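Undergrad: Model the following, please.
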Amino acid sequence: MYLLLLFKIIFVNAITVKSMSDDYVINNKRFPVDFMFGVATSAYQIEGAWDEDGKGVSIWDHFTHTNSSVIKDKSNGDISCDSYHKIKDDVALLKNLGVNHYRFSIAWTRIIPNGFRGDVNQKGIEYYKTLIKELKDNNIEPLVTLYHWDLPQFLQDLGGFFSDSLSVWFAEYARVCFEAFGEDIKYWVTFNEPKSICNNGYGNGRSAPGIYNPGIGEYICIHNLIKAHAAAYHVYDKEFRDKYHGKVTLVHSVSYCQAKTNSSEDIEAAERNILFNLGWLADPIHFGDYPEVMKNRIAMRSKAEGFIKSRLPEFTEEEKALNRHTSDYFAINSYNSYFGYAIDEPPIVLPPSIDNDTAVGVTFEKAGDGSFGMGKLLLWIKDRYDNPDMIITENGLMTETETLEDDDRISVVRNCLSRFRDVMDEVKLLGYTLWSVMDNFEWTRGYTAKYGIYHVDFNDPNRTRTEKKSGAWYKELIKTRCLTDECVE
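TA: From the prediction side, this is the model:
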């Protein structure tokens, strides 16, 4: 079986390397009439109103207020796009685009300011009810993320994602949201980009809450996060599914890694890279446990480093059973693709690192705009996870200019969508979500990074939104469902 799979990978890789030398042609097949086109944002990045109407302090409020030097332009999200006060204006933008769905996140601190169920903030509930009603009144499907990086600071002070109590805290918060909004929500996300939460927040310390614990903190954080996701999933499954019939998952962030050459060593290295990235989260919520290659390599290196046991925590058999099959659809954030190649075993040094545990070299050489792996990523997911329903929950391009003539964004998004369309006869891709509808606070880059198809004037107290060229292009794409001047059905 392994030899057959290896042959298949070699064969596909050979075809891919050849095709990369040719000029790629944009797919001219029309997207199906029921294909969902949407846009995305997150609460901390757009809402502002950081301390209004009973909202509590989040880790990003605390992080930016106490150490602004970690943000490129020393800014914060206190006001940002001021979307808290602009529900009708922002939904009007979405209506103008013609989107089928809008992905947004709920701020935990607006719903439960200190993180515990006993302190539910009704004004926070009403804010999101108003937003959801406005969306539904305009025939826009809400796709709701429960956690997009903004943990209540009160819970961080109790250990945050290092705490064994995380699953209890998160399940209680999720239950409040399911009770309040479940009637109107078809698609739920528990956590957005767990790797970003844990690698940057609890590993390298570059993001909130700023904990530096490489090669250890990330694994503990992800371990507790998976259990918290499973707990929330089972709350929905047992208490709300029969009534509301929604779907629950978490969002994976991954860049497809293609073997740099057709050598078996490079092919195995590229596969290992994907397993250490996507498989790290997806295997537990589909199969119950981490990929074997992760367990074996981290245990081996931990022993050599002098640790008493593996730095990768172990799930109990009961936890594996609870983790398994806790994904109703496969949600993917992907912005790029790269090449992987075999390297020598990294030296045993401290502190440990995920890169050394993975032991794969990567390069963006010949990668172009990075769209080349988008279709291959969906095929990889199909093969490993039994052909699930999929939604692209983020994709787009970051720039650092204020221009409205953002042809580069149009080019990248078109190429990515084309690669997705190439494989839609083979995979069950339900929809695509562009990040983002508007420029916003982009975490440690502050307001220097631009992802929006609407420009926001952050020097204007009114935070005026102006459509970019990409906004007009995306609107036309949604209308015609066609990436070229002429399409075939």
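Undergrad: C-alpha only now, for contacts and for neighbours.
TA: Will do.
Undergrad: neighbouring contacts of stretch 477-489?
TA: With Cα atoms under 8 Å, 6 or more residues apart in numbering as the test, stretch 477-489 has contacts from 26-33, 37, 97-99, 414, 418.
Undergrad: are any of these buried, and which?
TA: Buried subset of the contacts of stretch 477-489 (neighbour count, 16 or more other Cα atoms under 10 Å): 26-31, 37, 97-99, 414, 418.
Undergrad: still on that earlier bit, show me the contacts of stretch 477-489 that map onto helices.
TA: Of the contacts of stretch 477-489, the ones assigned to helices by DSSP state H are 97, 414, 418.
Undergrad: Now render these as a markdown table, adding distance to residue 138.
TA: Compiled in a markdown table, the ones in helices among the contacts of stretch 477-489 are given as follows (distance: Cα to Cα, whole Å):
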| residue | distance to residue 138 |
| --- | --- |
| 97 | 12 |
| 414 | 26 |
| 418 | 28 |
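Undergrad: Which one of these is nearest to residue 4?
TA: residue 418 (29.5 Å; Cα to Cα).
Undergrad: Give me the distance between that closest one and residue 5.
TA: Using Cα to Cα, to the nearest Å, one obtains 27 Å as the distance from residue 418 to residue 5.
Undergrad: Pull out the buried residues from the lengthiest helix in the chain.
TA: Secondary structure of the chain per DSSP H: the longest helix is helix 217-239. By 16+ other Cα under 10 Å, the buried positions in helix 217-239 come out as 217-237.
Undergrad: so where do the strands sit in the stretch 301-450 of the chain?
TA: Ranges of strands within the stretch 301-450 of the chain are 330-333, 337-342, 360-363, 389-394, 428-435, based on DSSP state E, counting those that start in this stretch.
Undergrad: residues in contact with the second one?
TA: What that stands for is strand 337-342. Contacts for strand 337-342 (Cα under 8 Å, 6+ apart): 255-261, 265-270, 273, 359-365, 367, 370-374.
Undergrad: now the third one
TA: Strand 360-363 is contacted from outside by 269-270, 272-273, 338-343, using Cα under 8 Å, 6+ apart.
Undergrad: how far does that strand sit from the chain's center?
TA: Distance of strand 360-363 from its chain centroid, counting by Cα atoms, centre = their mean, to the nearest Å, is 22 Å.
Undergrad: Likewise for the first one?
TA: Relative to the mean C-alpha coordinate of its chain, strand 330-333 is positioned 7 Å out (Cα atoms, centre = their mean).
Undergrad: Residue 204: neighbouring residues, count only.
TA: 18 (other Cα atoms under 10 Å).
Undergrad: One more sequence to fold, the one below, so I can look at both together:
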Amino acid sequence: MATAPSATTSTSPAVYDCNPESASFPEQFAWGAATAAYQIEGGWDADGKGLNVWDTFTHQGGDRVFKNHTGVDYYDKVIDGLLANRVTPVVTLYHFDLPQHLEDQGGWRSGAIVETFDAYAQFCFRTFGDRVKLWLTINEPYVVAALGYEKGIMAPGVTEPGTGAYLAAHNMIKAHAAAWHSYDKLFREKQGGLVSIALNSDWAEPSDPNSPADQEAAKRHMAFCLDWFAAPIFLDGDYPAIMKSKISAVSKRQNCPSSRLPEFTSEERMMIKSTADFFSINYYTTRKIKHQDNTSCQPSFFSDQEAVQVMDPSWPVASGSSWLAVVPWGLRKLLKYIKDTYNHPVIYITENGFSQSDPAPLGDTQRWEYFRQTLQEILKAIYIDDVHLKGYFVWSLLDNFEWISGYSSRFGLFFVDFEDPALPRIPYKSATEYAKVIANNGLIKSD
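TA: So this is what the prediction gives:
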């Protein structure tokens, strides 16, 4: 149900005080729902598929790689099936499932992965680009770097405090840029598609709005989260200045021989900047941020920020995820931040969701209220803040394997009975209500 974004910038919507309960979304607004291969496919050892880092991390199975024709045939059928049902596919090349043999060679910490990823991207562009016109290179590089190579609580489970996250991020940014240039030079003229990267970010509010220290800490949180990747790719090819100065100062105090943040060469900066055709953002929650001095002698990505996250106890929390505070207005602020910081880009919200704990009620009233309020805030962003938002995709289409939460955290629009070998699917209330929004291209005013 998603429609392709335009390659050209259309006239921005008029700025007026809309009624968010009844206003329509712009014409050709893209509606959708997202999934990820590892989280829904199964078949971890089927059809000659190789192990990936999540297979190893969980001691069970997951996603395909293109080692044989079976994997290609599978995705040919998926893409053709979507198009036959008038669904425009938006394809992500990498969603957390790095082949294990590449991780054994250093994974995202190895500079060699840039060329490997580029070759993989070119294969996908060449094989599927006649039908796929919207590409995302890497999903949530912040999560891969900070949780996979710093904290080690996500695959591949590496704990290299103060260095692993920065090195992994450095190579992901270069890999994304290489893939974008390959598409631009080799495929864009004939295929006419668009390429970006799926970034994720909370919104950051100062814990004490009257505290200059907390205000600066909130800015640092945004710099170390969203801007870490967005600034090089959308602006000047380099990391945010506050990241560079802060990490350099802390590294010097900790007697490191140089800053723990890698540097891009001048050639790399030129290669990286302006390598996205639209802005893709995943949003779930907001945090209040409080300044905290870093006096530790131990390197740490999180301590480098001198900012600590606080959840406001007055915010509701999703029943299936203790970290997911329900703050729909944070998304509006985040969208405006992206508009103001990154030169008013075309934006797609490629993930936004609310989890229920298991067993999950089919009448998911709390989740639908989350979506309803979120869509109201999106309308305000479009019509009041003049944000050039062209699409919104729910996470997720159906209940799935939610990483370290397993099957206990249910984000789906469709309930899946994992106890039944047939895996029957039943729509939640949120699915039927979301379908009404799509059919109406807007919220229907409640009785």
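Undergrad: Just give the TM-score of the two.
TA: Remark: TM-score between the superposed chains equals 0.90 [TM-score structural alignment, normalised by the length of the second structure]; 414 aligned residues with a Cα RMSD of 1.5 Å.
Undergrad: Between the buried ones among the contacts of stretch 477-489 of the first structure, which sits nearest residue 140 of the first structure?
TA: Proximity of those to residue 140 of the first structure was ranked by Cα to Cα; the top entry is residue 99 with 6.8 Å.
Undergrad: Now check the closest one against the second structure: what is it aligned to?
TA: Matched to the second structure by TM-score structural alignment, residue 99 of the first structure sits unpaired.
Undergrad: Equivalent analysis for residue 276 of the first structure, please.
TA: That one, residue 276 of the first structure, aligns with residue 224 by TM-score structural alignment.
Undergrad: Can you name the residues that contact that match?
TA: The contact partners of residue 224 of the second structure, by Cα under 8 Å, 6+ apart, come to 243, 305.
Undergrad: Now do stretch 328-335 of the second structure: which range of the first structure does it align onto?
TA: Under TM-score structural alignment, stretch 328-335 of the second structure corresponds to residues 371-378 of the first structure.
Undergrad: Kindly report the same for stretch 369-382 of the second structure.
TA: Stretch 369-382 of the second structure lines up with residues 411-424 of the first structure when matched by TM-score structural alignment.
Undergrad: sorry, back to before: will you turn the contacts of stretch 477-489 of the first structure into JSON lines that also has distance to residue 48 of the first structure?
TA: Listed next are these as JSON lines, based on distance: Cα to Cα, whole Å:
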{"residue": "26", "distance to residue 48 of the first structure": "39"}
{"residue": "27", "distance to residue 48 of the first structure": "40"}
{"residue": "28", "distance to residue 48 of the first structure": "41"}
{"residue": "29", "distance to residue 48 of the first structure": "41"}
{"residue": "30", "distance to residue 48 of the first structure": "38"}
{"residue": "31", "distance to residue 48 of the first structure": "36"}
{"residue": "32", "distance to residue 48 of the first structure": "37"}
{"residue": "33", "distance to residue 48 of the first structure": "36"}
{"residue": "37", "distance to residue 48 of the first structure": "26"}
{"residue": "97", "distance to residue 48 of the first structure": "23"}
{"residue": "98", "distance to residue 48 of the first structure": "25"}
{"residue": "99", "distance to residue 48 of the first structure": "24"}
{"residue": "414", "distance to residue 48 of the first structure": "31"}
{"residue": "418", "distance to residue 48 of the first structure": "35"}
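Undergrad: Among these, which lie within strands?
TA: Within those, residues falling in strands by DSSP state E are residue 37.
Undergrad: and which of the contacts of stretch 477-489 of the first structure is nearest residue 88 of the first structure?
TA: Distance to residue 88 of the first structure, by Cα to Cα, is smallest for residue 97 among those, at 14.3 Å.
Undergrad: how close does that closest one get to residue 452 of the first structure?
TA: Noted for residue 97 of the first structure: a distance of 13 Å to residue 452 of the first structure, by Cα to Cα.
Undergrad: and what of residue 102 of the first structure?
TA: Computed as Cα to Cα, the residue 102 of the first structure to residue 452 of the first structure distance reads 14 Å.
Undergrad: again with residue 476 of the first structure
TA: Residue 476 of the first structure sits 16 Å away from residue 452 of the first structure, taking Cα to Cα as the criterion.
Undergrad: Tell me if I am right that residue 223 of the second structure is in a helix.
TA: Yes - per DSSP: H, G, I helix; E, B strand; the rest coil, residue 223 of the second structure lies within a helix segment.
Undergrad: you'd agree it is up against residue 242?
TA: Yes - at 7.2 Å, residue 223 of the second structure counts as touching residue 242 under the criterion of Cα atoms under 8 Å.
Undergrad: Looking at those two, which is more packed in?
TA: residue 223 (20 against 14).
Undergrad: What's the separation between the more buried one and residue 108 of the second structure?
TA: According to Cα to Cα, residue 223 of the second structure stands 21 Å off from residue 108 of the second structure.
Undergrad: ok, residue 476 and residue 452 of the first structure, which is more surrounded?
TA: With neighbours defined as other Cα under 10 Å, residue 476 of the first structure and residue 452 compare such that residue 452 has more, 27 against 15.
Undergrad: Let me see the contact set for that one.
TA: Going by Cα under 8 Å, 6+ apart, residue 452 of the first structure touches 435-440.
Undergrad: rewinding a little: would you list the strands of the stretch 301-450 of the first structure in TSV and tack on distance to residue 212 of the first structure and mean neighbour count?
TA: Formatted as TSV, these follow (distance: least, Cα to Cα, whole Å; neighbours: other Cα atoms under 10 Å):
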stretch	distance to residue 212 of the first structure	mean neighbour count
strand 330-333	25	24
strand 337-342	27	24
strand 360-363	23	18
strand 389-394	27	22
strand 428-435	29	22
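Undergrad: Looking at those strands, which is nearest to residue 135 of the first structure?
TA: Closest among these, using Cα to Cα: strand 428-435, at 15.8 Å.
Undergrad: Residues contacting that closest one, please?
TA: For strand 428-435 of the first structure, using Cα under 8 Å, 6+ apart, the contacting residues are 35-41, 102-103, 387-397, 451-452.
Undergrad: tell me what the helix or strand following it is packed against?
TA: On the C-terminal side of strand 428-435 of the first structure, the nearest following helix or strand under DSSP states H and E is strand 454-456. For strand 454-456 of the first structure, the packing partners by 3 or more Cα pairs under 8 Å, 6 or more residues apart in numbering; DSSP states H and E come out as strand 465-467.
Undergrad: whereabouts in the second structure does the strand it packs on align?
TA: Across the second structure, the stretch matching strand 465-467 of the first structure (TM-score structural alignment) is residues 425-427.
Undergrad: same thing with stretch 476-483 of the first structure?
TA: Under TM-score structural alignment, the match for stretch 476-483 of the first structure is residues 436-443.
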